[in-house]
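Peer 1: Have a look; sequence and predicted model below, questions after that.
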Amino acid sequence: MESTKKHTWRSKLHEIIYEADTPSGKLFDVILLIAILASIVLVMLESVKSFDLKYHGFLDISEWIITILFTIEYIARIAVVKKPLKYITSFYGIIDLLSTIPKYISLFLAGTHALVALRALRLLRVFRILKLARYLGASNQLANAIKASRAKIAVFLFAVLIASIIFGTIMYLVEGEENGFTNIPKSVYWCIVTLTTVGFGDIAPQTPLGQFIATFIMILGYGIIAVPTGIVSAEYTKASGSDVKKLSDEEIKSLDSVHLNTQCCVNCLAEQHQDGSKYCYKCGCELNHE
């Protein structure tokens, strides 16, 4: 009886903390995101010296309250899973830890308090609340397209680097030290800034020949921007087309009827289970439907 109560308590807490499809789980995640945003705002306000001098006590106390709440939440997350180490070493587990410890470290090392801004990474949990996880398949396709394009992009970047070195050297010879091009590395820096159409304006050519070369580099920059986009787009289209060809008409139609939820396996922390699933697709552990 005692173990059943314990199991129910852990299951209920697991449902609240790790799932966003239930009212309690959604409320927990919304409150968590509000606390994260509040913490980030507090850190930003603390960096404003005039505001910090006036409200330092309030900012410090507020930050400690949020830090303690995050500490309790982190411990609770560890307590309700069957394999705590799995959570601790997971992506979200590491982020949760990194967003909690800076305030404690600031007690011993000055200047580390600003690291609590790492809590912004915890806002990634908004994907669970808004149920955007189902669209991660499209992001995986994009990642695969970039991966397939890496050789072409590497050759392209190498060519741009060579062009920057050549044009930078030419500008050093044409403009000289008197016009701000004091050395070749600085001239190459100017060329890269101009080629990427950033244009800081800290160095500018003064001679007619130098201005002509700069004009050519600027126009070239607009053409260069389109190249990696075209390479990745071509690979993305190719990958999307091949994936669709592999599926039958019935399989394509069935994709629209599949609905995923945020139910989290208590054993392996896997998410994105199909609605109505009784067992985890990854480890086979029975899912909590309480």
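Peer 2: That came through, no problem.
Peer 1: contacts, neighbours, all on C-alpha from now
Peer 2: Noted.
Peer 1: Check which residues of the strand or helix carrying residue 75 are buried.
Peer 2: Assigned by DSSP states H and E, residue 75 falls within helix 49-79. By 16 or more other CA atoms under 10 Å, the buried positions in helix 49-79 come out as 52, 59, 63, 66, 67, 70, 71, 73, 74, 77, 78.
Peer 1: so what secondary structure elements neighbour it?
Peer 2: Counting contacts by 3 or more CA pairs under 8 Å, 6 or more residues apart in numbering; DSSP states H and E, helix 49-79 packs against helix 2-18, helix 23-46, helix 84-88.
Peer 1: here comes the other one, which I'd like you to weigh against the first:
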Amino acid sequence: MDTDRSLRQRLQATVLEANTPAGKAYNAVIFGSILLSVLALLLEPDPLGNSALRQTNVLWIDLVQNLCLAVFAADFVLHLALVQKPRRYLFSFTGLIDASAVLFFFVPQVRSELLLWVFKFGRILRVFKLLKFIDEARVLVRALRGSARTIGVFLFFVFLLQVVLGYSIFVIESARPDSQFQTVASGVYWAIVTMTTVGYGDVVPQTELGRLLASVVMMLGFGIIAIPTGILTVSGVRHHKLRGVELTCSSCGRQGHRKDALHCDVCGASLPSRA
């Protein structure tokens, strides 16, 4: 019994803890496997499973994919076995990404056209496993989470502004017989393209008043693009100051909690003592 408990503790220190020597080595293996898997996906001549191209598949790509599948499957099973609450881990963001990294390897076995396209797209989700190894990614996620309400209100205001501007350009330009603004929707589309400074040029105002409005929309675009950046920066700085020693949740495996945190950001389990 003591031997089993000791083995479990050693495995937890390796798989769940990022600060131990064994944990760092384990993470290095997972990190390298992710990079190899993505590289193989980029170089695969038949990423969509077309039978005509399947014959030209390079042997080493299949070997790398199978090796990465074995590593990801072992990592997923170990996490399920070692965390205190496997169900919470399974339905957390980290758990879903880990599961998808294994599940989406079996795209060729899917026969439903709809599911096949979903699985084909899902194969690229393995890239998100890299986020577990980037501390700044966790800071960005916390910044987005902390400023979600503010950004949501801002985006709703922008949406209302786009509708007003789209309707305005439609009213201004619709009097011309050769107007490209046949509906309010086309006006809203133009407002979005113009405000984001994309400027496709497929729909353009012809009247002087319409061009004046276009100039105003372009100038508004600079400020509107900058505002979310400022919101995220302030939130990111605030969360960065709260970061302390890296704590790992033994329930779901989430790492990098702020220094004043008592519970996991993902599953709510109690965090280990910092003493």
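Peer 2: Looks like it came in fine. No experiment lies behind these values; they were computed from the predicted model shown.
Peer 1: before we move on, back to that, let me have the helices and strands packed on helix 49-79 of structure 1 in TSV, extended by distance to residue 151 of structure 1 and mean neighbour count.
Peer 2: Output for the helices and strands packed on helix 49-79 of structure 1, formatted as TSV (distance: least, CA to CA, whole Å; neighbours: other CA atoms under 10 Å):
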stretch	distance to residue 151 of structure 1	mean neighbour count
helix 2-18	40	16
helix 23-46	39	18
helix 84-88	35	16
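Peer 1: Figure out which of these is closest to residue 174 of structure 1.
Peer 2: helix 23-46 (46.0 Å; CA to CA).
Peer 1: what's the closest one packed up against?
Peer 2: Applying 3+ CA pairs under 8 Å, 6+ apart, we find helix 23-46 of structure 1 packed against helix 2-18, helix 49-79, helix 126-129.
Peer 1: picking that back up, can you tell which of the helices and strands packed on helix 49-79 of structure 1 is closest to residue 132 of structure 1?
Peer 2: Closest approach to residue 132 of structure 1 among those (CA to CA): helix 23-46, 14.0 Å.
Peer 1: For the closest one, give the aligned segment of structure 2 as residue numbers.
Peer 2: Under TM-score structural alignment, the counterpart of helix 23-46 of structure 1 in structure 2 spans residues 21-44.
Peer 1: follow-up on the earlier one: let me have the helices and strands packed on helix 49-79 of structure 1 in TSV, extended by distance to residue 192 of structure 1.
Peer 2: TSV is the format used below for the helices and strands packed on helix 49-79 of structure 1 (distance: least, CA to CA, whole Å):
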stretch	distance to residue 192 of structure 1
helix 2-18	46
helix 23-46	33
helix 84-88	42
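Peer 1: Do a quick rundown of the strands in the stretch 101-250 of structure 1.
Peer 2: Taking DSSP state E, counting those that start in this stretch as the criterion, the stretch 101-250 of structure 1 carries no strands.
Peer 1: all helices for it, in order.
Peer 2: Read by DSSP state H, counting those that start in this stretch, the stretch 101-250 of structure 1 holds these helices, from start to end of the chain: 101-105, 126-129, 136-148, 150-175, 184-195, 208-246, 249-257.
Peer 1: Residue 269 of structure 1 is nearest to which of the ones you listed?
Peer 2: Residue 269 of structure 1 lies closest, by CA to CA, to one member of the helices of the stretch 101-250 of structure 1: helix 126-129, at 13.4 Å.
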